[in-house]
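Q: I'd like to go over a predicted model; first the sequence, then the structure.
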Amino acid sequence: MDKVYDYDVDKLKRGDMIQVMKDLFGEENVCNISTFNTFSNKVAIRDIGRVLNDKEDSPYKGMITPELRDLVSKTIPVIKKVDKDGNEIEIDVSLKDAIKGNDELQKLYKQYPMWFEYALKLSGLPKSRGCHASAIMVTPKPVTEYCPVCYNKDGEIMHQAEMHALMDDIKLIKMDSLGLKNLSIADMTLKFAGITWEDVDINHLDLNDRKVYDEVYKTGETVGVFQMESAEARRMLIEAKTDNIEDIIVVNSANRPGTKDSFPDYCHNKLHPYDITVIHPDLKRLFKQSHCVLLYQEQALSLLRYAGFPEVEVETGRRAIGKKKENVMRTLRPKFEEGLRKRNWNDEQIEAIWNLLLKQSEYCFNRGHAVAYALLSYLTAYLKVHYPIEYLTACLIMDEGTDKASTLLSEAKRLGFELNNPDINNSGMSYTPNQSNNEILIGLGSIKGLSDNGLNTILANRPFVSMTDFMTTAITMNKGDVVALIKSGALDSLTNKGKIDLFKQYYIARFNAGKEGKKPIKKANKTNIKQLFDMGLITPEQQDDKEYCTYIFNDHRMRLEWAKFKDKYCQGTELDWEMEVLNVHLSGNPFEGVYLPDWSKVNVEEEGWVGGVIINCKTNVIKNGKNKGKKMAFINLGVGDVTFDITVFANKYTQYIDLLKNGKCVVCRIKKDSEVKGCLQSIETLEDYLNRTKYVQEKYRKEN
């Protein structure tokens, strides 16, 4: 690879930056870069299964149903790792290993060997062409003089050749223009707060603000904080008792496969500076910046220089570490040992430091990159502490419609902000902060189930002065849109009679318009009148009053159809509806008045009960041991204003997989690790728990 330049930019302004590049280098000299997507294990299983199920001469014709394909695909594990930028990514495990590590897959493999054999051959092969998310190619002459081009799905030019061939063989320049969501969040926060980037210039910002460390990093309350939101990062911040920018840099660097094992040593050395053990005394000087622990690429390179390597060979080491080439690293060993012996290192010391250095080739973070990301992390934490409502609102806007939204909504409630239901007349597209009242108004665009067409119809016709006024528009909209609006509370300001009444008004409007079930009749005939008489709805004297009979018939039909409508769309409580369409409980707490044993009285290593809402559930694949290849999970449980981190091991994951869903109200029996951490022993829905403890709950309510 000849030249690669990386820079991060506000995600919402990435297009503007690319246009700047085109203005600088020429429109025809800048283009997107192709990527080649491969068949993952799951996709190979699904695609091969579909062909074998549909093909007439297949031995499995009609046997590999969509349900079976879906089941097998979901059973195949993936490994979740942190990439070089700290983002969680999924990586396929070997399909053979997945089959070996799962009894159900082994059984299916024996039943459908051809299906799995074909999938094994297909997995990893190119499937389709895509466009690189950040990379841009810059050429000295028009791109078409170097390679053929095509259009991506957005109608933009991209080259057709394989990326590394262009860089390594033709020596073209690639620029990585990565759009960072957190920069967009920071920019949005500044606008909400009425300040500018000059007010938070990182070159002049106080990096020793005690509130930032005490309220965010030391406590692990890092929801919305760049690079520090994962359970592992939070654990590391707490363990290090983070109180300075260097700690943040270290966590950002150490939360990687190649350096994570060194982190406990960093914490010990930082917190116990008079009890530091090093392989050789000289390392105290070489690794002083990180409390005598090898964490950064730059430190690894300084170690090579210390061993006498010239800069040309140091560069070889840098490339080996950067590209994870362990075989190249091993070629450096003889000279490395020789250089250290000249500095009076013994064989045991040399072996120990070499093994540590070799681990760098797995992945060691560049300190320069770590510093930049740590400073951005600090900036986001600073904004969260000093402009909390503006910052949380910006986070919600950028993560609208994602699984993370529920976590952010819970965080807003923890910080004491009032979350208000969407309002059909006052809500914008997204969230809006009200600093004076400490309120965040949820946007109409946050309502799950409200389509773009429905949203545009509302914006074009509002304001609505009453439910009757809204009904004129409602009957022209998709039914699902209006149902979502009612459940979200967006129409509450149009009535004081409650949501069931709103549903009924909407249903009657649709019935009268002939859009709901059986339509109203225009005039009762003899058959209709006989039906009414047989049901006892009219008297003999009323049979000749056609107008009255028509009214009674339509009223009876409407009531019957309303019962069906209500049964279909009005099941559950208003709290259930809020979680369904908004991912949060706003009008109350489902656990209010529920008795649970006092968690605070449970000792560490003992079992206790906690109840809450699952706000996030992440699965992982076990890499080693008897459960290798099986899945486990980590769930964040919202318990009042506190978030519990609960580990779900493989056997419990398999047993309770159907309950481990975001938004579920559950009661967990967990083995206590700390006040907010534990391992799952059992789990049940709140409804099942209340039924099981019915008499205890009744006694509790009477006493309270």
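A: Everything's here; your move.
Q: only C-alpha atoms for contact and neighbour calcs from this point on.
A: Noted.
Q: quick one: residue 688 from residue 198, how far?
A: 55 Å (CA to CA, to the nearest Å).
Q: who's more crowded, the two?
A: Neighbours per residue (other CA atoms under 10 Å) separate residue 688 from residue 198, with residue 688 holding more: 13 against 10.
Q: For my notes, confirm the more buried one occurs in a strand.
A: No: using DSSP: H, G, I helix; E, B strand; the rest coil, the secondary structure at residue 688 is helix, not a strand.
Q: Tell me the spacing between it and residue 668.
A: Distance from residue 688 to residue 668, by CA to CA: 12 Å.
Q: again, but for residue 251
A: Relative to residue 668, and taking CA to CA, residue 251 is found at 31 Å.
Q: more neighbours, these two?
A: residue 251 (26 against 22).
Q: chain center to the helix or strand hosting residue 460, what's the gap?
A: Residue 460 belongs to helix 452-461 when assigned by DSSP states H and E. On the basis of CA atoms, centre = their mean, to the nearest Å, helix 452-461 sits 28 Å off its chain's mean C-alpha point.
Q: Heading C-terminal from it, find the next helix or strand.
A: Next along from helix 452-461, by DSSP H and E: helix 467-474.
Q: take the one below as the second:
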Amino acid sequence: MTELGKRIVNILQKKSSWESDKERLLKEIQQMEDLDILQDVWTRYERVQKNPDISGTRNDPNSLLAYYLDITKEKPEEEFKNEKRRTYGRDGWPDIDMDFCDDRRHEIVNFLVGKYGRSRVASIGTVQTLKSKAELRRVIKALDPEKSINYTAKKPDQSGNFALQNEILGTLPKILKKRDGTLLKNLQEVYNEFNEFAAYMRKYPQVFETAKRMEGNISSSGIHPGGIILSPVDLSTLCPLHTTRGTNEDGQAGASKAMVTQFTMQDVESLGLIKIDVLGVSTLTTIDFATKLVKNNYGIDIDLSDLPLDDPLVLELYNSGKTDGIFQCEEAGMKQALQQIQINSFDDLMLAVAMYRPGPKDYIPQIAKRKQNPNLVQYAHPIVEKHTKSTYGIIVYQESAMHIFVELAGLTPTEGYTFIKGAAKKKPELFMSMKARFIKGASKISNKQVAESVWRQMEPFQGYAFCAGHSYAYAYLSWKTAYLKAHYPVEFICARLTEKSRRRKTDIVYKYEQDAIKNFGITIHPADLNRSKLTYIKIGEKDLLRPLLIKDVGDKAAEEIIRCQPFDPDDLLYSFGMKVGGAVNTKIVEVLASAKMFGNIPKPKVLSIFEAIKAGRQKSKGRQTGNLKKGIKGTVKRRKKTLDLDF
């Protein structure tokens, strides 16, 4: 064991449960040393010690060591231990996925830059390639086969060209796939599959041939939403780089002077560099704000790392369909899936989270029937039962498939990893290459009929492989939000509304407000110039006050209004006009007047008075404040406005 390993063991020995978990912990440390990733774990441990509020999730629930070092607050279940991630023989570094409050992600990026150096840390670049429909539009526009555009005109009319684009693309479905459901890979396959489209291509052969040549070409570049690459040397010696535009100071992707690789994720991984996903998750921001509200309102510190996983209020919430704002459970289809399955345990929630995706969600009705009638569940072999009992006999998780593959066929963990890699990465050739070895090995332990039966059960798995560790992490994060909503609905809804309103997600804000009003009896009060802030505020037992983040009122204007609060309620408009600065212009005041923020004063009158106050303030610069009202009234009279000024 290395010196770092011994140092970590000394820390772990002080934990009360060390003896019971000693064997697993020592095994993890040894495997991480073999994979040369223990130093990264130690770096994360140091980071959490400095700032306990920042900790990652996602793959961490697979690691008992991460739990003991306080990197994650959820203790992993035995069945989800990280065997898949530690398999010997994998051809690259294991993924490191971490989720953080999205408004604090920049702290992590800055930490990495400070730790390893700016020249050794970069965001991962992405490229977008031309797909069938996009390239067809571009080619039709450029070639103009009907010669409908008059390029000599000052403003060429392109409506005819657009009409032809829509006419041709209207012959294709939204998703390009064959009748058996498999996706079409290229334009030639699209041509062979759809006769009406093929007729147009025969009419315009130049369009078809040009589009085929352009297929797969790079159309634009971008930045991976969370991918960060780390290098032991200056990155410019390994791959081409570029900097991004922007004015942010936090070093996030898209910010000023942020370094981005011109190589894609696969390219940088092939260089042997470490890729980590540092994702900003808005749900974590909501949870952080909600727990602070609970602390402020009730003096209660909620330990979200040790929630009861059989809480009846939480289970009732999942089954009620009132899951707006609950992580992973907001879509109408997911609400229906939860009610079909009937969530009676945390395992049921994990299953629902794993299954509600394209492909596996088709099995949800079957799972619901098996749950209601256990007699429908049949297992081909006791090993299959051992690993699929919690999922009602259906292979859902990558770990379950790998254990079945290894235990039933007597194959190595490396071969098991190759098997699930083919499934997870949707590489059918890699997946099917393992069939003969599985049938041969499983036939020795059982018989060929059982082996073929289990393989048939695993074949659909390649289309929807899901990591149990991810499912656990997602489900537990979902459980946290459901716990807060079930026990502290006003605080949770307040936090969720604030998070969405700060991002100007007006349609989602409306949905959440309707949920609050109809399902939880909460009254939403309109924004108030004197009391509203940048967040929703609890002003009664079941009363929330909207923030000043009204549509078309920018953050700077809202901050300026808040800075100038309070305003004289008896003379609101005058007090407002006298206090606010240049960030609040006439357009902002027009929006505020439309929202009845100045009471029942008609909008034209509000604007005239505000303009008069502005003009008076400009003219009266340097005068004594006592003469200011007189100057303002004089300005209004000279504009010949018929106003009833009540200053």
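A: Sure thing, it's come through. Keep in mind that what you see is a predicted model, and the values were worked out from it rather than measured.
Q: what's the angle between the helix holding residue 460 of structure 1 and helix 467-474?
A: Counting by axes from the mean of the first three to the mean of the last three CA atoms, to 10 degrees, helix 452-461 of structure 1 lies at 130 degrees to helix 467-474.
Q: Identify all contacting residues around helix 452-461 of structure 1.
A: 424, 444, 445, 473, 477, 478, 481 (CA atoms under 8 Å, 6 or more residues apart in numbering).
Q: switch the cut-off to 7 Å
A: 477, 481 (CA atoms under 7 Å, 6 or more residues apart in numbering).
Q: Ok, stretch 336-354 of structure 1 next?
A: 279, 280, 307, 308.
Q: Return a PyMOL selection command for the buried portion of those residues.
A: A single PyMOL command selects the buried members of these (16 or more other CA atoms under 10 Å):
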select buried, resi 307+308
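Q: Sort out which one of the contacts of stretch 336-354 of structure 1 lies nearest residue 574 of structure 1 for me.
A: For those, the minimum distance to residue 574 of structure 1 (CA to CA) is 62.7 Å, reached by residue 279.
Q: all helices for the stretch 351-500 of structure 2, in order.
A: Using DSSP state H, counting those that start in this stretch, the helices of the stretch 351-500 of structure 2 run over residues 364-372, 382-388, 398-409, 413-424, 428-432, 435-445, 448-458, 468-487, 489-502.
Q: I'd like those helices laid out as CSV, including distance to residue 313 of structure 2.
A: Shown next, in CSV, are the helices of the stretch 351-500 of structure 2 (distance: least, CA to CA, whole Å):
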stretch, distance to residue 313 of structure 2
helix 364-372, 21
helix 382-388, 28
helix 398-409, 30
helix 413-424, 35
helix 428-432, 43
helix 435-445, 45
helix 448-458, 36
helix 468-487, 6
helix 489-502, 12
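Q: Point out the one among those that comes closest to residue 122 of structure 2.
A: Where the helices of the stretch 351-500 of structure 2 are weighed against each other on CA to CA, the nearest is helix 468-487, at 25.3 Å.
Q: Which part of structure 1 matches the closest one?
A: Here helix 468-487 of structure 2 aligns to structure 1 at residues 367-386, judged by TM-score structural alignment.
Q: ok, average deviation of that stretch from structure 2?
A: After superposition onto structure 2, the mean distance of stretch 367-386 of structure 1 to its aligned counterpart is 0.9 Å, using mean CA distance after the TM-score superposition for structure 1.
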